[in-house]
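S.K.: The sequence and its predicted three-dimensional model are supplied below.
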Amino acid sequence: MRLLVLGGTAWLGSYAVREALARGHEVVCLARGESGAVPDGATLVQGDRSTVEGYGALSGDFDAAIDVTRFPVHMRTALEALATRVNHWVFVSSCSVYATHDVPGADESAPLLPALEGDEWTMEVYGEGKVACEQALLDAVGPGRATIVRSGLIAGPDDISDRTGYWPLRFAHPSTDDGSVLVPDAPDLQTEIIDGRDLAAWLVTCAEQTTAGIFNASGRAQPFPELIDVVRRTVGHDGPTVLVDQEWLSEHGVEPWAGENSLPLWLPLPEYAGFMARSSEAAYAHGLVTRPLAETVRDGLEWELRAGPGRKRKAGLSPSAEAELIAQKRQEDDD
């Protein structure tokens, strides 16, 4: 197979490149080259996707293309330049395209956000932008030549969002002398994550098999406390956990999900009861395979330690902020 990866120099794209190369495919990557080098064995063609002219250095036709863009303009320029030269398209979308997130088990038929209009993109319209990308792809090539993968939260090594690595790192290196870790008391919150390597492998499979359709793609949902238990067992944490409910977290300025002063993967209920509990049964029926969570946790921790555990993070509580919150909670309990 001659495969085009639009990107290929960072995280998921580079995983897809490595997987395709390991299977014996020829891989060409189109990227600006600013995020790093492509994996050994792939060919880098430099180009800026903001214009159709940015694809001018690409030569020949491709059996398939894998695209992870979040920018509708990039999708439109790619299709204008390459729609007749690529047999099958695999697009990595997101479960953020859905309009609501309060129903666990919802499948791909759930209502979507309105598509982003124009090219003024920010993270606040991430979901709307992905909807626009999906619609542009389907309009250009039709549903028979497209795989749209609505990914759940991607986990494991190289998680540059700092979300899924927070818990393995914190349990391996607690911020308190007695090993205490602040944990949301969320027994009813469902969580599901997918190792980036497993997602990349399935993207390549979809390209090989010209799988057509729209698929949610994530790991199996499990209660948040079970995920925390797997993390603790995997890293060998035997200290206390300090459980706090969502009202306490909100009152003390702790943000859900991501960002500064947050607890990653925690989401308030009931409005986000289905955000990490969508059905991925269609993807599993079409060959998606996921590894044990403990393996993702172990490898994610190894990467966190290599990346530098003391660096400023994009998600999570700083050790000092967490220690202060634990002290506040214990003082309140004593009072």
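M.R.: Thanks, I have it. None of these values were measured; they are calculated from a predicted model.

S.K.: From here on, just use CA atoms for contacts and neighbour counts.
M.R.: Noted.

S.K.: does residue 216 really touch residue 280, like I thought?
M.R.: Yes - under the criterion of Cα atoms under 8 Å, residue 216 makes contact with residue 280 at 4.9 Å.

S.K.: Three-state assignment for residue 203, please.
M.R.: helix (DSSP: H, G, I helix; E, B strand; the rest coil).

S.K.: What residues does it make contact with?
M.R.: By Cα atoms under 8 Å, 6 or more residues apart in numbering, residue 203 lies in contact with 16, 66, 90.

S.K.: about what we covered before: can you list residues touching both of residue 216 and residue 280?
M.R.: residue 107.

S.K.: hang on, residue 60 in a strand?
M.R.: No - going by three-state DSSP, the assignment for residue 60 is coil, not a strand.

S.K.: quick one on the thing from earlier: got JSON lines for the contacts of residue 203, with secondary structure too?
M.R.: Listed next are these as JSON lines, based on three-state DSSP:
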{"residue": "16", "secondary structure": "helix"}
{"residue": "66", "secondary structure": "strand"}
{"residue": "90", "secondary structure": "strand"}
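
S.K.: nearest to residue 193, of these?
M.R.: Checking these against residue 193 with Cα to Cα, the nearest one is residue 16 at 17.8 Å.

S.K.: Second structure follows, compare the two:
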Amino acid sequence: MRLLILGGTVFLSRNIARAAVARGHQVTALARGSRPVPAGAMLHVADRDQGVTAFAGLTGEWDAVIDVARDPVQVGAARQALSGRVAHWTFVSTLSVYADQAVAGQDESAELLPGLAEGADAAAEYGAAKVACEQLFGSATEPFAIVRPGLICGPGDPSDRYGYWPARFARDNGPALLPDLGAMATQVIDARDLALWLVELAESGTGGVFDACGPTVPWRTLIGAAMEVAGYSGRLRLADPAWLSAHGVSPWAGPESLPLWLPEDAFGLMARRGAAARAAGLRLRPFDQTLESVLADEKSRGLGRERRAGLGQAREAELLALLAG
């Protein structure tokens, strides 16, 4: 298969390139060239902000294209530049396209957000931007798949979200600060599982819309497994989410956050059905295996490093002292 990956050098798209090469495909990655492509893939250096001219030199026909972009301008340019030369498209979207994130058990039929308004900031309005990207496939004549993953994790994750918990528990046995989330579920997907399935969709020419979700695991179960993997035997200190917010701690991601914590009106984001993707061949490894490999990656990068998500050791200690009052 002659496969073009729009990306191919960072996390998910890099895993896609690696999986496709391993299956014997001829892989070209279109990227800025600031990072290398996996061994066996070819790099076409281009900046997608240049529009259709970024695709100059990509001649001939393609058996499949996989696009992970969030900017509808970039996706529209790719659709235009490659029109009539692609047998199958896969667009990697997100579960953030859905309007209602509160209700658990929803599927692909749920209502979407309005698409990004023209001229609006795609980076600031992630869900709406991905909706607008999806809409560009509405008049497609070739088979296409729209895949909406949940939180993607695994070794090499640049967001630092999922890895925060096993890394925290491996760092030391001191008291650990956690949000008190009751019955909240977690639902992540290993980038390696997702990447392999995306390649298989391209191989088979499968079309459709799919929520790509990992197993639904209660928050408490995930934390217990992370503690076990890390060998943590310290004390957990639970804090009310409202107290954490009042003290400047954010949910979900970013600096000064406790990752994976969702506000109650977004609990459904990590409790979707995902049955259509599994019926279409998505295979998921046990979540504790992902935890083990993520912890190994965290150790290799340094448990005490500065992170893009989570609390530093000093900040956690400060909050624990305030909580103790």
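M.R.: Yep, that arrived. Note that the coordinates shown come from a computational prediction; the quantities given were computed from them, not determined experimentally.

S.K.: which one among the contacts of residue 203 of structure 1 gets closest to residue 231 of structure 1?
M.R.: residue 16 (26.1 Å).

S.K.: now that closest one: how far from residue 236 of structure 1?
M.R.: Applying Cα to Cα, to the nearest Å, the value for residue 16 of structure 1 to residue 236 of structure 1 is 31 Å.

S.K.: Which of these two has more residues huddled nearby?
M.R.: residue 16 (26 against 12; other Cα atoms under 10 Å).

S.K.: Spatially nearest residue to that one (excluding sequence neighbours)?
M.R.: Among residues not flanking residue 16 of structure 1 along the chain, residue 200 sits closest, at 4.6 Å (Cα to Cα, 6 or more residues apart in numbering).

S.K.: which SS state does the one you found fall under?
M.R.: Residue 200 of structure 1 ends up helix, using three-state DSSP.

S.K.: so what's the aligned partner of residue 278 of structure 1 in structure 2 up against?
M.R.: In structure 2, the residue paired with residue 278 of structure 1 is residue 272, using TM-score structural alignment. Applying Cα under 8 Å, 6+ apart to residue 272 of structure 2 gives the contacts 104, 105, 106, 107, 211, 213.

S.K.: switch the cut-off to 6 Å
M.R.: 104, 105, 106 (Cα atoms under 6 Å, 6 or more residues apart in numbering).

S.K.: got it, and residue 116 of structure 2?
M.R.: 128, 129, 132.

S.K.: of those residues, closest to residue 59 of structure 2?
M.R.: residue 132 (27.3 Å).

S.K.: Could you confirm the closest one falls within a strand?
M.R.: No - per three-state DSSP, residue 132 of structure 2 lies outside any strand segment and is helix.

S.K.: what about it, neighbour count?
M.R.: Around residue 132 of structure 2 there are 24 residues (other Cα under 10 Å).

S.K.: Hmm, it is touching residue 115, no?
M.R.: Yes - Residue 132 of structure 2 lies in contact with residue 115 (Cα atoms under 6 Å); the separation is 4.5 Å.

S.K.: Quickly find the element holding residue 77 of structure 1.
M.R.: helix 72-82 (DSSP states H and E).
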